[in-house]
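>>> Make a model of this:
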Amino acid sequence: MLPLLTANIRKILFVCMGNICRSPTAEAIARAKAQDTGLALEFDSAGTIDYHQGEQPDIRAQAALERRGIDFSGIRARKLTQSDFAEFDLILAADEQNLADLLGRCPEAYQHKLALIMAFGKGSTVEVPDPYYGGSDGFERVLDLLEEAIDGLFNELQATY
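Alright, predicted model coming up:
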């Protein structure tokens, strides 16, 4: 499912399960790339569960981003709220389960805003794997995938502006 991108997209929400690995990483990457490209966009991230509410991103995710010169300043885990569906113009899920959770909660009027983030990637990868239970190499793979997808997203958004 790929939403129609229009010039009206100003606020983008990234969603994963706990909001400490994939979605805050996507948010941090998108913030950095938006500054570099001059796109006037707002970003946030959320989790489908509240287990890590208020926590900083996983230390391994922070380390991986720091090695690439990107920081997580101001990002704290939060749970998705019902108002997010109305507030954000585009809501991008890390994997199929997150997307299914979103579809189950999202009013029908806003379901056109939902997609997998990797829908904007160049390759055949459909989901961003959850690196939480693995080693640091998993966080590097997540970074590679998210950078690819966000580059693709921004290329499409720039074409609509």
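
>>> Only C-alpha atoms from now on, for both contacts and neighbour counts.
Will do.

>>> Give me the buried positions along stretch 58-77.
Of the residues in stretch 58-77, those buried by neighbour count under the rule 16 or more other C-alpha atoms under 10 Å are 58, 60-65, 70-72, 75-77.

>>> Here is a second sequence; please produce its structure as well for comparison:
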Amino acid sequence: MIKVLFVCTGNICRSPTAEGVFRALVAAEGLVDRIGWDSAGTHGYHVGEPPDQRSTAAAARRGVVMADLRARKVAAADFDEFDLVLAMDRSHHDILARLCPKGREERLALFMDFAPAWGIKDVPDPYYGGADGFERVLDMIEAGARGVLVHLRERL
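Here you go, the predicted structure:
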């Protein structure tokens, strides 16, 4: 099984949205027995909490369920458990690079590198903005999640 971890700051907006979207794509492709997923935050601000209600609502409008997810903090051991650790922006990537054990560096990547058509590196944090920010983030995450799935299909 190939496992993917999505990482943002508090694990309540971007990374659980990526987890939910990716989970739905993997299920639609009938690959749940071959691809695993999770999400985490670089900081433990919201450990045990569900995703932000605005993220959950925006995702639900697109048929993505994520109310069952709970925030957790990323750990160095995640680099052993997950084949791909995806940072939602460059600041997360920097934190994860410092946390990453030697010999596991190839597992770390930027999420938006899997959606090159967007021409950007960072998924912006919608937390302090309006509803349109959550919709834009969902658009970006849908593109990135599709790219991740294409990448993983080549490895199955």
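
>>> Can you give me the TM-score here?
The TM-score (TM-score structural alignment, normalised by the length of the second structure) is 0.94; 153 aligned residues with a C-alpha RMSD of 1.1 Å.

>>> what about the helices in the first structure?
Secondary structure of the first structure (DSSP state H): helices at 22-37, 59-67, 84-87, 96-105, 136-160.

>>> post-alignment, the second one versus the second structure, mean distance?
If I follow you right, that is helix 59-67 of the first structure. After superposition onto the second structure, the mean distance of helix 59-67 of the first structure to its aligned counterpart is 0.4 Å, using mean C-alpha distance after the TM-score superposition for the first structure.

>>> tell me, that helix lands on which residues of the second structure?
With the alignment judged by TM-score structural alignment, the segment of the second structure matched to helix 59-67 of the first structure spans residues 53-61.

>>> how near is the nearest residue to Asn11 of the second structure once chain neighbours are set aside to Gly30 of the second structure?
Nearest residue to Asn11 of the second structure in three dimensions, chain neighbours excluded: Gly41, at 4.4 Å (C-alpha to C-alpha, 6 or more residues apart in numbering). From Gly41 of the second structure over to Gly30 of the second structure the distance is 28 Å, taken as C-alpha to C-alpha, to the nearest Å.

>>> and Ala131 of the second structure, what pairs with it in the first structure?
In the superposition onto the first structure, Ala131 of the second structure corresponds to Ser136 when matched by TM-score structural alignment.

>>> ok, now Ala40 of the second structure?
Here Ala40 of the second structure is matched to Ala46 in the first structure, going by TM-score structural alignment.

>>> Any figure for the gap between its match and Arg68 of the first structure?
In this structure, Ala46 of the first structure lies at 23 Å from Arg68 of the first structure, with C-alpha to C-alpha as the measure.
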